[in-house]
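Participant: fold the following for me, if possible:
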Amino acid sequence: MSNISMVEANLPPGFRFHPRDEELVCDYLMKKVTRCDSLLLVEVDLNKCEPWEIPETASVGGKEWYFYSQRDRKYATGLRTNRATASGYWKATGKDRAILRKNTLVGMRKTLVFYQGRAPKGSKTDWVMHEFRIEGPLSPPQILTLKVYVY
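Facilitator: Coordinates of the predicted model:
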């Protein structure tokens, strides 16, 4: 039984995990980066799995899946992020949104859509992901992000 299944088994009926953006950054991602502990959320390698494989690994109920993911670089010495999978790629859409706690920038949220095939001729799918990263004066190096799939 996975950590998530054990946690869900002990929750009261009707419980729903629905944290706000600033809670995801400050109460989950920051704690994971600084203390490396989290029983509720798992770590998933996005480059080795397709969107439809995520629910069985990272489900916390409903049609949203929360998990941590290591940032993969497209080139060893570059800053570009690799978001390709075997059958497609994640494409950023819109602009990054600031996440504030007490009027202070604590993180950013990026929205990504999954396209099947290879860029630039991929076919858009219904898979959407929100990527959260820590920002601000005390932010650690960006090696880990928190992802939320919505389907």
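
Participant: going forward, measure contacts and count neighbours with C-alpha atoms only.
Facilitator: Noted.

Participant: could I get the buried residue list for stretch 44-56?
Facilitator: Val44, Leu46, Asn47, Glu50, Pro51, Ile54, Pro55 (16 or more other CA atoms under 10 Å).

Participant: secondary structure class for the third one?
Facilitator: In three-state terms, and counting by DSSP: H, G, I helix; E, B strand; the rest coil, Asn47 is helix.

Participant: in the chain, which spans are strands?
Facilitator: 42-43, 64-70, 88-101, 104-116, 123-134, 144-150 (DSSP state E).

Participant: need these in JSON lines with mean neighbour count, can you?
Facilitator: Shown next, in JSON lines, are these (neighbours: other CA atoms under 10 Å):
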{"stretch": "strand 42-43", "mean neighbour count": "17"}
{"stretch": "strand 64-70", "mean neighbour count": "20"}
{"stretch": "strand 88-101", "mean neighbour count": "16"}
{"stretch": "strand 104-116", "mean neighbour count": "19"}
{"stretch": "strand 123-134", "mean neighbour count": "18"}
{"stretch": "strand 144-150", "mean neighbour count": "21"}
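
Participant: this one as well, want them side by side:
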Amino acid sequence: MMDESSSSSSPSSSHGVELPGFRFHPTEEELLDFYLRRMLAGNKLHGDIIGFLNIYKHHPTELPGLARINGEREWYFFVPRDRKHGRPNRTTENGFWKATGSDKKILTSSDPRKALGVKKTLVFYEGRAPRGRKTDWVMNEYRMPDACTLPQEIVLCKVYRKATSLKVLEQRAAMEEEMMAYISPTPSSEYSMSFSDFEDVKFSGGGQGWSCTTALNMDWNQDTLWPLDTTFMPLC
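Facilitator: I've put the predicted structure just below:
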């Protein structure tokens, strides 16, 4: 039975020794041919650098804290292949992982004709399928080739957050400022008026309408009298 609760510990914590400067950045060939293949074959990996976790029970923001290696930009997990009605089920409580593009064969560096495995790229969407809000969380799912005789119920997943360009960040900030200005407009500081600015208000009229004649004192660089003739339509 795989223990997911132990996946949050670092590989050196069990020995009480930290390794300054240690970085875990394997190539795709190493992920497939060394880590995933050995794990599927039942060969225990020294150090247990990659832990087991059903990532579909978690929001992507929780995953960095659940990885064995708390990387700065990418995190790795052995993930059970959950299926629903014969198809892979990648739905979470808060959203879903959506495949983008076609699967890519990973070839060996020594023999370009030999496929080590397959990589599928997925993007996390918040909300419910088919609609949802696209996020910048990305996952590369690595699996053995279909012709491989090893068990296929486990895949190796690399989760990372896509870098956002400065231009996109500036566009987001501008849009947020426009939205705030639309929702909470601020009154103009150049001119404001209250009913106390009206003097000598006189109403006259009959059935065709009402006429209002007044003098408005407004402080606009200097006191000026502004005549205002306005006709008000009767309410009933």
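
Participant: picking up where we left off before, and the two most separated of the buried residues of stretch 44-56 of structure 1?
Facilitator: Asn47 and Pro55 (15.4 Å; CA to CA).

Participant: geometric centre of structure 2: which residue is closest?
Facilitator: Thr135 (2.9 Å; CA atoms, centre = their mean).

Participant: residue in structure 1 matching that residue?
Facilitator: Superposed on structure 1 with TM-score structural alignment, Thr135 of structure 2 falls opposite Thr125.

Participant: how much space between that match and Met1 of structure 1?
Facilitator: 31 Å (CA to CA, to the nearest Å).

Participant: for structure 2, what's the longest helix?
Facilitator: Of all segments of type helix in structure 2, defined using DSSP state H, the longest is helix 166-183.

Participant: ok, the most far-flung residue of structure 2 relative to its centre to Cys212 of structure 2 distance?
Facilitator: In terms of distance from the mean C-alpha position of structure 2, Gly206 ranks first, at 64.5 Å (CA atoms, centre = their mean). Going from Gly206 of structure 2 to Cys212 of structure 2 by CA to CA gives 12 Å.

Participant: the aligned partner of Leu122 of structure 2 in structure 1: what's it in contact with?
Facilitator: Correspondence of Leu122 of structure 2 to structure 1, assessed by TM-score structural alignment: Leu112. Neighbouring residues of Leu112 of structure 1 by CA atoms under 8 Å, 6 or more residues apart in numbering: Trp90, Lys91, Ala92, Thr93, Val128, Met129, His130, Glu131.

Participant: rerun that using 7 Å as the cut-off
Facilitator: Counting by CA atoms under 7 Å, 6 or more residues apart in numbering, Leu112 of structure 1 touches Trp90, Lys91, Ala92, Thr93, Val128, Met129, His130.

Participant: tell me, how many residues neighbour the counterpart of Leu66 of structure 2 in structure 1?
Facilitator: Aligned counterpart of Leu66 of structure 2 in structure 1: Thr57 (TM-score structural alignment). When neighbours are defined as other CA atoms under 10 Å, Thr57 of structure 1 has 16 of them.

Participant: ok, residues contacting stretch 80-96 of structure 2?
Facilitator: By CA under 7 Å, 6+ apart, stretch 80-96 of structure 2 touches 54, 56-59, 97, 124-128, 153-155.

Participant: can you list the buried residues in that stretch?
Facilitator: Buried residues in stretch 80-96 of structure 2 (16+ other CA under 10 Å): Pro80, Arg81, Arg90, Thr91, Thr92, Gly95, Phe96.

Participant: which of those residues sit farthest apart?
Facilitator: Farthest pair in those, by CA to CA: Pro80 and Gly95, 18.4 Å.

Participant: stretch 25-34 of structure 2 aligns to what range in structure 1?
Facilitator: Against structure 1, stretch 25-34 of structure 2 falls on residues 18-27 (TM-score structural alignment).

Participant: what's the offset of that stretch from the middle of its chain?
Facilitator: Offset of stretch 18-27 of structure 1 from its chain centre (CA atoms, centre = their mean, to the nearest Å): 12 Å.
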